[in-house]
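Asker: model the structure of this input:
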Amino acid sequence: MNESDRALVDRFCDMMAAEVGASRNTLLAYRSDFEAAAAALGSIEKAGPKELERLGEAWADLAPSTVARRSSALRRLFGFLMDEGYRPDDPSAALPKPALRRPLPKVLDTHEVEAMFAEVEGRAQSGQPIALRNLALLELLYGSGLRATELVSLPRRAVRQGQPFLMLRGKGDKERLVPVSERAAGAVAEWLKHVPVDSIWLFPSGKKHLSRVRLFQLVRDMAALAGIAPDRVSPHVLRHAFATHLLAGGADLRVLQALLGHADIATTQIYTHVDAARLVELVNARHPLADQPR
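Answerer: As a prediction, this is how the structure comes out:
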């Protein structure tokens, strides 16, 4: 990247940090995409529609999601440069527009989730601290739809008896209310009896809290105990199950968006496709005419 482009990128990143609150990692990702674009264009500052059209060929071997991300970054940069008077036009209409197909998330059906709970609850009846902790983890993952990082980093007093929700600071440093069922609150209360009183975490591990990697391992172990293939289950799969089963039960899409903490409802709409896909599968498998020859 030449010095002129670097200076413009610096101004753009300063704006993103000050006005949008972009994190360090986000800014590094932007810089990486701009470096790649500059290598293909020669100069971002002087690039016009013809140069941008050639990016499609230069990036032909890249994944569509990578091309889409780089195009999005350049589109935002060119808009900034025109708004601030650094260039007279915005050529971003010529950027590649790869067709993206969002993959459907893995989902467990209700019977599989019930099997996991039956196994974990049975072990928790022993009163063993590890078993009580695992039940509390499972209740909050499936019952509240928490992300893995949100769950393991919960403060010790995050879940309070008689309070049907907790205030959570999640992805993007945004706060949201998360529902806590009576079952989950009860499981957490039993686990709290074994949490050191001086711990600042609900799920402590050494001097810190339980790690995301360890949570991933625990969830897979729970699945295996219930006779479910471990590679089908993860903390995020349980979050997907929370969303899909709520939607199937009649939950409003906007409510689901708020519960999951999605900034864009388009992200939440993926669950409508999941539900539709399951309905098609059900019709093909169970309809009386499904096996009849034409």
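
Asker: contacts and neighbour counts: CA atoms only from here.
Answerer: OK.

Asker: run a quick neighbour tally on residue 228.
Answerer: The local packing count at residue 228 equals 18, with neighbours defined by other CA atoms under 10 Å.

Asker: now do residue 44
Answerer: When neighbours are defined as other CA under 10 Å, residue 44 has 25 of them.

Asker: you'd agree residue 56 is up against residue 96?
Answerer: Yes - in this structure, residue 56 sits in contact with residue 96. The criterion is CA atoms under 8 Å, and the distance is 5.4 Å.

Asker: so for those two, which sits in the more crowded spot?
Answerer: residue 96 (21 against 18).

Asker: how far away is that one from residue 71?
Answerer: 7 Å (CA to CA, to the nearest Å).

Asker: try residue 87
Answerer: Relative to residue 71, residue 87 is positioned 18 Å away (criterion: CA to CA).

Asker: and if you look at residue 266?
Answerer: Summarising the geometry, the distance separating residue 266 from residue 71, computed by CA to CA, is 19 Å.

Asker: neighbour-wise, which of these two wins?
Answerer: Each of residue 266 and residue 71 has its neighbours counted (other CA under 10 Å); residue 71 has more, 25 against 10.

Asker: now the strands for this structure?
Answerer: In the chain, the segments counted as strands under DSSP state E are 165-169, 175-179, 204-205, 208-209.

Asker: how far out from the middle of the chain is the third one?
Answerer: Its chain's C-alpha centre lies 24 Å from the corresponding centre of strand 204-205 when counted by CA atoms, centre = their mean, to the nearest Å.

Asker: please provide the structure for the following sequence as well, for comparison with the first:
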Amino acid sequence: MVEKFLKYCKIELNLSKNTLIAYKKDLENFMEYLPSDIEIVNVKNTDIENYFLTIKQNSKCRASSICRKISTLSHFFKFLISENIINTSPIINIQKPKKESHIPHFLTDEEVAKMIEVAKEDEKNGKKHAAIIALLFASGMRVSELCVLKISQLEIDKSQIRVIGKGNKERIVPVSNNAISILNEYLEDLQSSIFLFPSVRSNHISRIHVGNILKNIAKMANIDAKKVHPHALRHSIALKLVNSGMDLRLVQEFLGHKDISTTAIYTHVNSKEIVDLVKKYHPMSKDNAEGNDGNLVKNL
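Answerer: A predicted model of the protein is given here:
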């Protein structure tokens, strides 16, 4: 039944591969929790409540993951209803936890430039790694979108890329001249391939491989590797665009966000700006206070 549900999600709902993997894992975890004498068609609301109570008590599962698990089960039981396997869904009055609010990691322009510079020092894979960093930052694309990017999606003469995002939705993403230049250097040495970043083991490079590449380069560039991951580059260009005054809905379109509330997280003032504003306007700052009391701010 799970496989039939996943097939429905893939064909009818056009869900991404990563979402399908998450759905499958969520359903497997739930079925492992159920006692052997309870079949999925006989699940009751109390079973659902106890399952999520157990998760909250015995695991470090994030609120966002719990919300996804609730959505997975909700979609699954709705599917069973549509197939006339059950009459009502056992998921009722299950409250989703409030998702954690956090400001994402981001890199400065100087750090990105340093990583590209360090990447190029590798004679064997330097051009490839530099192209990966440049494209992730310049286009703001998701790492999953980068991994499956085909050469046929490149429109170098127009300095843009046709990116296939979640739900197979296509969007046109402009790319800077500097990124195009770095990409062209890589393409000169690329052997015949369908994918822009092919892999020996599979058709294209994996997300894990990209993550490892970035962390290794960050270490060599003396940048905190903990904050360096593929999505950090996406965060970085998004924050830069928002802080430059670009309309939020245009940034939403650029990033391929379905909900503008996801884009709105980049409207948070970053910590450096807070420090600069405090130093400029705080009555005890050097520029605004009489005498030497302004030095107190530097020591706080």
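
Asker: and the gap between the residue nearest to residue 283 of the first structure when sequence neighbours are not counted and residue 243 of the first structure?
Answerer: Nearest non-adjacent residue to residue 283 of the first structure, counting by CA to CA, 6 or more residues apart in numbering: residue 290, 7.6 Å away. In this structure, residue 290 of the first structure and residue 243 of the first structure are 29 Å apart, going by CA to CA.

Asker: confirm for me that residue 58 of the first structure is in contact with residue 39.
Answerer: No - when contacts are counted by CA under 8 Å, residue 58 of the first structure is not listed as touching residue 39 (10.1 Å).

Asker: need the overlap of contacts for these two.
Answerer: With contacts taken as CA atoms under 8 Å, 6 or more residues apart in numbering, residue 58 of the first structure and residue 39 have no neighbour in common.

Asker: what is the burial count for the closest residue in space to residue 26 of the second structure that isn't next to it in sequence?
Answerer: With CA to CA, 6+ apart as the criterion, residue 26 of the second structure has its nearest non-adjacent residue at 5.8 Å, and that residue is residue 69. By other CA under 10 Å, 21 other residues sit near residue 69 of the second structure.

Asker: go on, residue 41 of the second structure?
Answerer: For residue 41 of the second structure, the number of neighbouring residues by other CA under 10 Å comes to 13.

Asker: ok, and what's touching the helix ranked longest in the second structure?
Answerer: Scanning the second structure for the helix with the most residues, using DSSP state H, yields helix 63-82. Contacting residues not belonging to helix 63-82 of the second structure are listed as 5, 23, 26-27, 52, 86-91, 94, 96-100 [CA under 8 Å, 6+ apart].

Asker: filter those down to the buried ones.
Answerer: Burial by neighbour count, judged by 16 or more other CA atoms under 10 Å, picks out 5, 23, 26, 27, 52, 86, 89, 90, 91 from those.

Asker: show me the contacts for residue 19 of the second structure.
Answerer: Applying CA under 8 Å, 6+ apart to residue 19 of the second structure gives no contacts.

Asker: make sure it is indeed in a helix.
Answerer: Yes - in this structure, residue 19 of the second structure lies within a helix as judged by DSSP: H, G, I helix; E, B strand; the rest coil.

Asker: state the distance from the alignment partner in the first structure of residue 193 of the second structure to residue 144 of the first structure.
Answerer: When the two structures are superposed using TM-score structural alignment, residue 193 of the second structure falls opposite residue 199 in the first structure. Residue 199 of the first structure sits 23 Å away from residue 144 of the first structure, taking CA to CA as the criterion.

Asker: between those two, who's got more neighbours?
Answerer: When residue 199 of the first structure is set against residue 144 and neighbours are counted by other CA under 10 Å, the residue ahead is residue 144, at 23 against 17.

Asker: how close does the aligned partner of the more buried one in the second structure sit to residue 285 of the second structure?
Answerer: In the second structure, residue 144 of the first structure lines up with residue 139, judged by TM-score structural alignment. Taking CA to CA as the criterion, residue 139 of the second structure is separated from residue 285 of the second structure by 39 Å.

Asker: what's the local residue count around the aligned partner of residue 262 of the first structure in the second structure?
Answerer: Under the alignment defined by TM-score structural alignment, residue 262 of the first structure is paired with residue 257 of the second structure. The number of residues packed around residue 257 of the second structure, counting by other CA under 10 Å, is 15.

Asker: my guess is residue 257 of the second structure contacts residue 263. True?
Answerer: Yes - here residue 257 of the second structure lies in contact with residue 263, judged by CA under 8 Å, at a distance of 6.9 Å.

Asker: neighbours around the counterpart of residue 166 of the first structure in the second structure, how many?
Answerer: Alignment of residue 166 of the first structure against the second structure is given by TM-score structural alignment, with residue 161 as its counterpart. Here the number of neighbours of residue 161 of the second structure (other CA under 10 Å) works out to 22.

Asker: and the one 10 residues further on, by the same measure?
Answerer: Other residues near residue 171 of the second structure number 15, with proximity taken as other CA under 10 Å.

Asker: report the contact partners of it.
Answerer: Residues in contact with residue 171 of the second structure (CA under 8 Å, 6+ apart) are 162, 163, 164, 165, 253, 254, 256.

Asker: counterpart of it over in the first structure?
Answerer: When the first structure is aligned by TM-score structural alignment, residue 171 of the second structure is paired with residue 176.

Asker: how much space separates its match from residue 146 of the first structure?
Answerer: 11 Å.

Asker: let's see which of the buried ones among the contacts of helix 63-82 of the second structure end up in helices.
Answerer: With DSSP H as the criterion, helices contain 5, 23, 26, 27, 52 from among those.

Asker: more neighbours: residue 290 and residue 243 of the first structure, which one.
Answerer: Between residue 290 of the first structure and residue 243, residue 243 has the larger neighbour count (other CA under 10 Å), namely 26 against 10.

Asker: much appreciated, bye for now.
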